[in-house]
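*Asks:* okay, sequence plus prediction incoming.
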Amino acid sequence: MENIQFKTLGKGLSAFVIQEGEEKIGEMVVGLSDQYLTAYHTEVVPQKEGKGLAGQLLAAMVDYARQHQLKVIPLCPYVNAQFRRHPDLYEDIWEKERSEPD
């Protein structure tokens, strides 16, 4: 697994970031509140797509949510798709009531 850092971006946003040297090659932007983590956007640079980096970002976000006892609102299309494909893996943290409809 790549080294994933958690960074505060400001304006209520944070991100899980993968860097290769000084270059950011993957990022998952999230918002945090007392009981929720909202996943907004996941992006991997085109040259690094298909190498599992988005999955690593997802795993880091899920670990963070579980450690901090947060429910996840998956507004990011990638995160939402993964939660819907594998509901048994995310049942404990998935805030279905506030997720985008099918």
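*Replies:* Structure received. In this text, all values refer to a predicted model and were calculated from it rather than measured experimentally.
*Asks:* switch to C-alpha atoms for all contacts and neighbour counts from now on
*Replies:* Noted.
*Asks:* now do the strands in this protein.
*Replies:* 4-10, 13-20, 23-32, 36-44, 71-74 (DSSP state E).
*Asks:* just want the angle from the third one to strand 13-20.
*Replies:* Orientation check (axes from the mean of the first three to the mean of the last three Cα atoms, to 10 degrees): strand 23-32 against strand 13-20 gives 160 degrees.
*Asks:* report the buried residues of strand 23-32.
*Replies:* Residues 25-31 are the ones in strand 23-32 that count as buried (16 or more other Cα atoms under 10 Å).
*Asks:* now tell me what touches it from outside.
*Replies:* 12-19, 37-45, 48, 53-54, 57-58 (Cα atoms under 8 Å, 6 or more residues apart in numbering).
*Asks:* next up, a structure to set beside the first:
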Amino acid sequence: METIKLELDQKKHGAFNLYEDGKKLGEMTVSIKDDLLTVYHTGVEPEAEGRGFAKKLLEEMTRYARENKMMVLPLCPYVHAQFKKRPDEFADIWKK
């Protein structure tokens, strides 16, 4: 079973990290400033590709943004592509 943790430094830079059995298999690199969550990169380890981990990271990030009433600036190509593919689903949090 995988778990996702938001791990930030004191400047609020960090990532949503996905772990399975204590091993980090994916990350979504972010920074938070006031009510803006900027997503820079999403990556999954090669041995974990094809298991839906990028989607799980996206779901956790959007849940976090909504719970904390934040807007998302999707600089990450993966996140931006998902927002463009389903604009209605992300309209409430998409900082264009």
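*Replies:* Noted; the coordinates are in hand. All values derive from a computational prediction rather than experimental measurement.
*Asks:* before we move on, the earlier item: distance to residue 82 of structure 1 for the strands of structure 1 - can I get that in JSON lines?
*Replies:* Output for these, formatted as JSON lines (distance: least, Cα to Cα, whole Å):
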{"stretch": "strand 4-10", "distance to residue 82 of structure 1": "19"}
{"stretch": "strand 13-20", "distance to residue 82 of structure 1": "17"}
{"stretch": "strand 23-32", "distance to residue 82 of structure 1": "14"}
{"stretch": "strand 36-44", "distance to residue 82 of structure 1": "12"}
{"stretch": "strand 71-74", "distance to residue 82 of structure 1": "9"}
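*Asks:* of those, which is nearest residue 81 of structure 1?
*Replies:* Each of those was scored for nearness to residue 81 of structure 1 using Cα to Cα, and the closest is strand 71-74 (8.7 Å).
*Asks:* what range does the closest one cover in structure 2?
*Replies:* Mapped onto structure 2 using TM-score structural alignment, strand 71-74 of structure 1 spans residues 71-74.
*Asks:* and that stretch, how far from structure 1 on average?
*Replies:* Superposing on structure 1 and averaging over aligned pairs (mean Cα distance after the TM-score superposition for structure 1), stretch 71-74 of structure 2 comes out at 0.2 Å.
*Asks:* in that stretch, what's buried?
*Replies:* 71-74.
*Asks:* before we move on, what about stretch 47-66 of structure 2?
*Replies:* Buried, per 16+ other Cα under 10 Å, within stretch 47-66 of structure 2: 53-54, 56-58, 60-62, 65.
*Asks:* in helices, which of those residues fall?
*Replies:* Among the buried residues of stretch 47-66 of structure 2, the ones falling in helices (DSSP state H) are 53-54, 56-58, 60-62, 65.
*Asks:* between those, which is closest to residue 79 of structure 2?
*Replies:* Looking across these and measuring by Cα to Cα, the closest to residue 79 of structure 2 is residue 58, at 7.1 Å.
*Asks:* which residue sits closest to the closest one, ignoring its sequence neighbours?
*Replies:* residue 79 (7.1 Å; Cα to Cα, 6 or more residues apart in numbering).
*Asks:* wait, what's in contact with the one you found?
*Replies:* 39, 42, 58.
*Asks:* repeat for residue 73 of structure 2
*Replies:* Residue 73 of structure 2 neighbours (Cα under 8 Å, 6+ apart): 36-39, 94-96.
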